[in-house]
Structures are given as C-alpha cells and as structure tokens.
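> Have a look; sequence and predicted model below, questions after that.
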Amino acid sequence: MGSTTDRASVASSARGRAVHDPSRGPSRGPGPAWALAVVVAANVLVVLVLWASNGNPGELLDGSGPALTSFGRLAGLLASCFLLLQVLAMARIPWVERAVGQDRVARWHRLLGFTSIVLLLTHALAVALGYTLVDRAGFRGELWTIVTTFPGVLLATAATALFVMIALTSMRWARRRLRYESWHLLHLYAYLGAGLALPHQLWTGADFLASPLATAYWWTLYGLALASVLVFRIGRPFVLSRRHRLTVSRVVRETPDVLSVWVSGPRLAHLPVAAGQFFVLRFRTGPGWTRGHPFSLSAAPTPEALRFTFGTRGDDGERLAGLTPGTDVLVEGPFGRLVPGVRTRPGIVAVAGGLGITPLVSLLQDAARTPGTAGPQATLVRRTSTAADQPLAADVAHLVRTGALRVVDLVGPRSTTGTAWLPEHLGHLPGPAALRELVPDLDACDVYVAGAAPWAEAVAADARAAGVPGSALHVERFAW
C-alpha cells in the first residue's frame, strides 16, 4: 500500500511544475459580506411590490378573514422566493462561489431554507384560518377542503412535508446522528419539493399570474433555478469528467480509518485547480457510487496527479476503503477560497483540527515550492486528540526537515473550562493570548484555519480578537 518514504516523496515531488492555478495573481479576498443580503433584499422588495400592485393591501382592512388570507398569500410568495434563491445559492455557480465564498453561500442557503419553511407553514395556517373565518366553518374541515379540492394544493402539501423533513434533518442535533451520505440523499428531495410546489402557484396563485410583470418575474426566477441546477450541478460536472477522464492511480492506507487516493488523467494539466481547494468526487465502483463526497486536496496539485485524504467511517466507508487503481472518477469543482492567491501578508499560519490538515498541507507545500511566495518560515498549529492521531505526518515532517515549516502540536482532550479549540492543559489561557503566544510573528502572517465547523469558528473568533484582520483570515469549515 505504500510506506512512509513513499508519502514523503510525494511532498518532495510537489516542487515540480504545477497544474494551471487560478489563484495566482493579485490577492483578493471574498466579496463584501452584504452582497448576498442585497440580492435577497432586492427580491423581497420585488415580491412586496408585485403583491401590493395586485390590490392585496386593501384586503388587510376588510376584516380578519380577508386580512389573514392576504397575509397568508404574501407569506407563500416570500416562501417561494426564498426556496428558489436557496436552490440558486447551492447550484455551485462558479463566479458566485469565487466572488463570495462557498462558506458564506452555504450559510445563506441554510438561513433561506429555514426561513422559507417557517413562511410555508405560516402561509398554510393563515390561509386556512382566513377561509375558516370567511366561510364560518370549522378549521379542520376547512383545511381538509382546501387540501383535497383546491387545484395543486395536495401536491403543495406533499412539498411542504418534504421541506419540513429536510429542515428537521438539517438541525444540529439531527446532523450529529446522521451520516453525511444519508443527509445528502435526504436533501435531494428539495428539488422534488420545488417541482411539486409549482402547479399550486400556476393553478391557484392569483399573485403569480396577476400581471405580465409578475408572471415574467416568477418564471424568470424558476427558470434561473432550473437552468442553474441543470448546467452547474449536472452539465458542467459531466463535461468536466468527460474532458479529463480521471481515474484512481494509487491508494495508500494512512491509518486504519484514513485513506489517501491519487487521481490522474491525460488532461490533468489543464484542470484549473489551486492548492487548498476541494472537489466533489464520485468513485464509480460498487453500490452507491452516485453519491458525491466533498474532499479537499491533501497535496499541492501537479500535472501528474491530485491527492485526496479522507476518513472511511461514514455510510460509504466500506466501499471507499475498497478503492483500487483504475477506478473511474466523476468530478465536480474545484471549489473553495482557501487558496494561495488570497494572501495579503508575507507569512503563513495554518491552524488545523484533525483532518482539517488536508487542505493546509497542500497550501504549505505550494508555498514551499513556489519561489518568492513562501515568506518567513510558515507555522502549522496542529490540533489532535492523541500524538498517534496525526494524518499526513510524513508530509509535515518533510516540510520541517527542509526548513519550510515550524510545527506547534496541541495534543490532548478538548478543554471544558476555557477556550474550546485548545487542549485541556492550555484551557486556562484566553484564546487570543494563546494564539499570540503560539505564533509570535502573527502580525506578519495570513491565518488559514480548517477543521470541524464549531472548532474552526472558535479559532477564527480568537484570531479576530487577537488583531488578525478579515482580509488576512481564511477559514474552511468542515460541515454539512
């Protein structure tokens, strides 16, 4: 399967010619944090204007029944808007991801999703109560009549049930109990839900068809969402996979639960990838190969191969553990802004938690091999539970031997009394002070952080408190 010497030689060979790297050139951080908020606010304003232009505000003064019905229709329109924006947010549109950052887009995706579910339930409850008051009927009977006799409402009810299921499985307590593969499969039903909701709007949504302008807006939003999914979630990965014809070229067992896989192809040198980025990979072997897995590069990319290192404990772990050379690989990406080109300072501090070390090793190798970019000696702050739990140890040791890297190991159980990202024996130190003590030249460095989401967020918060500006702080949260 490969020896320690084999793994170290890979780090050394990474000093050769690089794959085409889109991160080179002027450093530039992600776009302004309010950019996505402006897009959402603009669409909300359009929905409100269209709703008002259809005479709905007057119904708010016609009594409690018409007022509830009108308010419910507005909640439904906003819910539809947010659902479609949510689909667009995670369509993996390349220029959106590059301009704003995948982590920000993912946070907006979750916010829009939960908000849309609340609005959908508000829509159903307000409309049913409104009709109950107008018809002077019982609530349950009126609700049953609406669901079973109004055109498209039964399908919309099924869509709402799907969205509620997705929302519940997205909550933190549920995600802790679900494997990523199971969660990902459940969330594919969001596309089905969006499709089931459309007939209801067409058949009974007066505001959807109230005017040519309203019809044009809604069809445009639906069309953009559908086109984005077809082009960027299906078409682009298909074309990319056909063009590069990637296959597994080598497999190395790092630990009993961690695997390194090399992927190569005849046109790999033309793949626009940078150190620190990640791909969504599908290894075409065994049942369940259609499920995509997000894996970060664990070595600086070369024209000959890309290396990915990942754990094999998930639902798909047994299949992935059996990967063999020659297996075809379908690829989406690359994604992520944890790249060399966002650096604003001469030095690098890489703070890794567990397998968060994978993209950081590729960044550190890239800095060591690229003339004029390494700056002062880089620092790796490596957080692990035990001394034996250190993925890619040979690569790190090679960088240390060549003088390109200084390593600070934080080993031990998590602190329960102090700063959460530190081990127990350092828990008495405030996080910002600990960071400055561990990295004396912090003010001359960009800080790259990668690890589990709560841990990475704690490190990032303490880095900001220690005086690291947002332009010099780059975070990848391992979350779903």
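Looks like it arrived, so ask away. Numbering: from 1, shown residues only.
> all contacts plus neighbour counts: C-alpha atoms, from now on.
Fine.
> Now do the same contact list for the residue nearest the centre of the chain.
Taking C-alpha atoms, centre = their mean as the criterion, residue 106 is the residue nearest the geometric centre of the chain, at 4.8 Å. Applying C-alpha atoms under 8 Å, 6 or more residues apart in numbering, we find residue 106 in contact with 89-90.
> Please compare the first structure with the one that follows:
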Amino acid sequence: LAPRGRGPARARGVLTVLAWVWPAVPVVAWLATGGLSQAASSPAGLLTGAGILSGLVATAIVVEMLWLAARVPAVERVLGHDRALRIHASLGKPAFLGLVFHGLFVVAGYALADGLTWWGEFGQLWATNDAALAVVGLLLLAVVAASSVAMARARLPHEVWFGIHLLTYVAVAVSLPHQFTMGEVFASGLAAAGWLAVWVVTAFVVLTYRVFLPLFATLEHRLVVTAVTPVARDTVAIDMSGRRLDRIGLEAGQFFTWRFLAPGLWWHGHPFSVSATPDGQRVRITIRRSGAGTDLIATRLRPGTPVLFAGPYGVFTERMRTTDRVVLVGVGSGIAPVLSLMGDLPVRPGAATAIVRAGSVEEIPHRAELHTLAATRGVRLIELVGSRRRHADGSASWLPEGARATSLRDLAPDLADADLYVCGPGPVREQVVGEALVAGLPPARIHAEAFAW
C-alpha cells in the first residue's frame, strides 16, 4: 500500500529543467565562436546574428519535439504519452516561427552586407545546394504546420494526417547539411562533432522506438486475434493471444497502438487500452464503434488475424498512485482501462471507488465483470447512466439527468484524500478534472489520460 507516485513527479521536474536548458546549448556554441562580437560589429552583423540565434534555438526545439514524439520509455513513464504529445504540439509553433525568422533575418543581413536586394541575395543563396535544401525543408514544415491547425486536423483522416507528419523527418534530413556548411558555429571542431552526435543519437532513438522495437515485439510475441465478442451496445471485446506475453512489459491501464493485418484494416492504426488485468496469457481490448475505422474493425475482424502493435504506453497505472485511496472515473470507452486497473490496484477493501458513466446500462461494457470484480476487491461501484444534465447557462454536465449528485465530490466524499484516475472523451474528462481541482485535489494526484496519436 506504499505510495509510489512521488518518483515520477521528481523526474518530471528534472525533465522540465533539461527542456529549458537544452536550447541554450547551441547558443553557447555560437558565443564561443565569436558570434556576439560579429553581431555587434555592424547593422548587417546584427541582422545576421539575430537570424542565427533564432535558427539555433528553433532547431534545438525541433530536437526536443523529435524526442517527445519518439515514444522513449523513460519519457513515457515520466510524462505519459498524451502529455508528451501535448508538449510536442505546443512546441510546433515557436519552432516553425523561429525557423521562418531565421531565414528572413539571415537573408536580410547578407543582403545588407553584400549591397543586394532581398531577392537578389535569395537568388545567390538558392544557387547553393544546401541553402536550397533548407528552403525546401522549411516549406515541408509549413505543410506539416498547416495540417496541425485544429480545423484542418479535425477534417483530415488520421492516416492522412499521420502521412503528412512523416514529412517532418524529410524536412529535418534535407535541411541538416546547411547547419554544417553555412556559418561558423558548427563548421568544424568540437561544436561540429557534438552537433552531429546530437542528430545521430536522435535519429537512432526515433528509428529504434518508432520502427525497430515495434517490429521486433510483433515478431517476438506473434499476437493473433482469438475472439471478437459483443460486450455492450456498439461495443466489442477483442481477445488476443501470443508467445511470452508475460515479457511484454504491460501494466494495467496502459494502451497500445494496434494494426490488424487484414484486408482493409492494416493501414488503420488505433490507440486502444487494455480492458483486462494483465495475466501473461492473453491481451484484451474493448472498442466502441465511433467512426469508420472502428466500424470496420468491429464488423470485419476475424479470429486468426495477425496483429502489429506498438507499446505499451501511458501512465494510467498503479505506479502513479501517491495515496492509499483511489477514485476511478471511466466514461464511455474510458471504462475499459478502469476495469483493467480495478483488478491491479493494491488497495484495501473500501478504499477505492469506481464511477462508470454511459448513456444507458446497455452501453456499459463488461458490466457483469465490473460488478464481480468490484465485489471481490471491495471497490464501491457507482453507475451513472442517462443523457447529460444541462446547467442553467445551457452547458452540459458530465453527470446525467436525475443524478442526485451535483459534483464529483458528492459521489466520492473521500476525494480529498485519494488519487483520482480519469479516462474518457476530452470535454468530459476536463470537467471531471476541473471539479477535482475545485475540490482541492492537488494536480499531482490527478491522473487523466487520453489515448493520443
């Protein structure tokens, strides 16, 4: 029953410090090569120096973005998959703008020094292969940035969005040479060797965790679908078996990205959590039909289908717990990881509350299993069903009409002394977290996860 979550909190602090310090490293290299004195020598030097500085900081941020998206286990365990990707997304705008300013200021500085117009200077730079490649890289990043705008992302199928984002790696690769051949910061010596090492290690990490390890794990464990079973309205459970599943590294509450290798399904990659406590013998996920991709899986998937997977990911696990009391909230598809976690949390009877929320009783997946597990583990189980209650201002509550409770604290009176685990659709998840914060629960004891791309 000992709290275990303080270690990850300290590690998050260390990562935060490193994230802020890292962009200063190439700036130090610029200062060491006399960059400050050159920038102060003339107006042209000042413009060029501003361009170099913005490019160095922006490139350092790009390196951080690649590490955050690489699914490095050490980062995943500390930040959680969705938090890492949220930080990754938040860094996109400053990185892109920094690279744009880099190009504008450098061209302006060179033009002033050479006595040319901007277009004339740009033409000279374009004649050099490395500069032209850098411009191509920036244009590719512009396409990626445009696809990341909320309106564009909402309209794009995930597979298209993912394909566009792969251009990021192409953009980085084609713009890399000019970092060494144009300018003096990384032209030679220790700075050049160190910067090259940064990119080599980053490429190795991305390829290892995004490509090679998922392939090796798939070949090692040879997961295949053994059953596809309806478990609630518009919801099916998918059971899978394989080899040496006790070595897969799975914790209750985590999720994988799955690709079912069957015609019409293999090109869909979906993040689904496990819905059964890991036992080393099988893996079960539970999916609700909520779009074209999940409809295809629910209707076309057959036993015997091989499975390609990446993971496990996420920190919706017992490892993050900091107290001896737990409140679990699962809404819709978020009920699945709550069910998995219920069988794994080492809490004494009466010290855990599980709240499941659905539109109707028929929409609660594995309902009989939930009740049996709650009874055997001493978990207080609360079912909330029905359409969402409307507030006086017309906004929707996460609680249903007819519920006597008006807030999360009414449902879990011991909330202030517990860890809260929340999983479900974004707006509902945010409401529950907001109520927990209002009730005085420290953010370090709130574990809310989305199964992000």
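The structure has been received and is ready for your questions. Since the structure is predicted, the reported quantities are computational estimates derived from the model, not experimental observations.
> Overlay the chains and give the TM-score.
Taking TM-score structural alignment, normalised by the length of structure 2 as the basis, the two superposed chains have a TM-score of 0.89; 448 aligned residues with a C-alpha RMSD of 2.9 Å.
> The residue nearest to the centre of structure 1 maps to what in structure 2?
Under the alignment by TM-score structural alignment, residue 106 of structure 1 pairs with residue 85 in structure 2.
> which ones are touching the closest residue to residue 360 of structure 2 other than its chain neighbours?
With sequence-adjacent residues excluded and distances taken as C-alpha to C-alpha, 6 or more residues apart in numbering, residue 360 of structure 2 is closest to residue 385, at 4.9 Å. By C-alpha under 8 Å, 6+ apart, the contact list for residue 385 of structure 2 reads 357-361, 400.
> just to revisit the earlier point, how much does the helix or strand containing the residue nearest to the centre of structure 1 stray from structure 2?
Using DSSP states H and E, residue 106 of structure 1 falls within helix 102-135. Aligned to structure 2 and superposed, helix 102-135 of structure 1 gives a mean residue distance of 2.0 Å (mean C-alpha distance after the TM-score superposition for structure 1).
> Beyond that helix, next helix or strand please.
That would be, after helix 102-135 of structure 1 and using DSSP H and E, helix 139-149.
> Going by contacts, tell me the helices and strands next to that next one.
helix 102-135, helix 153-170 (3 or more C-alpha pairs under 8 Å, 6 or more residues apart in numbering; DSSP states H and E).
> Surely residue 190 of structure 2 is within a helix?
Yes: looking at residue 190 of structure 2 with DSSP: H, G, I helix; E, B strand; the rest coil, it is inside a helix.
> Trace it over to structure 1, please.
With TM-score structural alignment as the criterion, residue 190 of structure 2 pairs with residue 213.
> Give me the distance between residue 410 of structure 2 and residue 19 of structure 2.
Residue 410 of structure 2 sits 40 Å away from residue 19 of structure 2, going by C-alpha to C-alpha, to the nearest Å.
> who's more crowded, those two?
Regarding residue 410 of structure 2 and residue 19, a neighbour count based on other C-alpha atoms under 10 Å identifies residue 19 as having more, with 14 against 11.
> Just to check, that one is in contact with residue 64?
Yes: under the criterion of C-alpha atoms under 8 Å, residue 19 of structure 2 makes contact with residue 64 at 7.3 Å.
> picking up where we left off before, how close does the match of residue 106 of structure 1 sit to residue 173 of structure 2?
22 Å.
> Ok, residue 23 of structure 2 next?
Counting by C-alpha to C-alpha, the gap from residue 23 of structure 2 to residue 173 of structure 2 is 20 Å.
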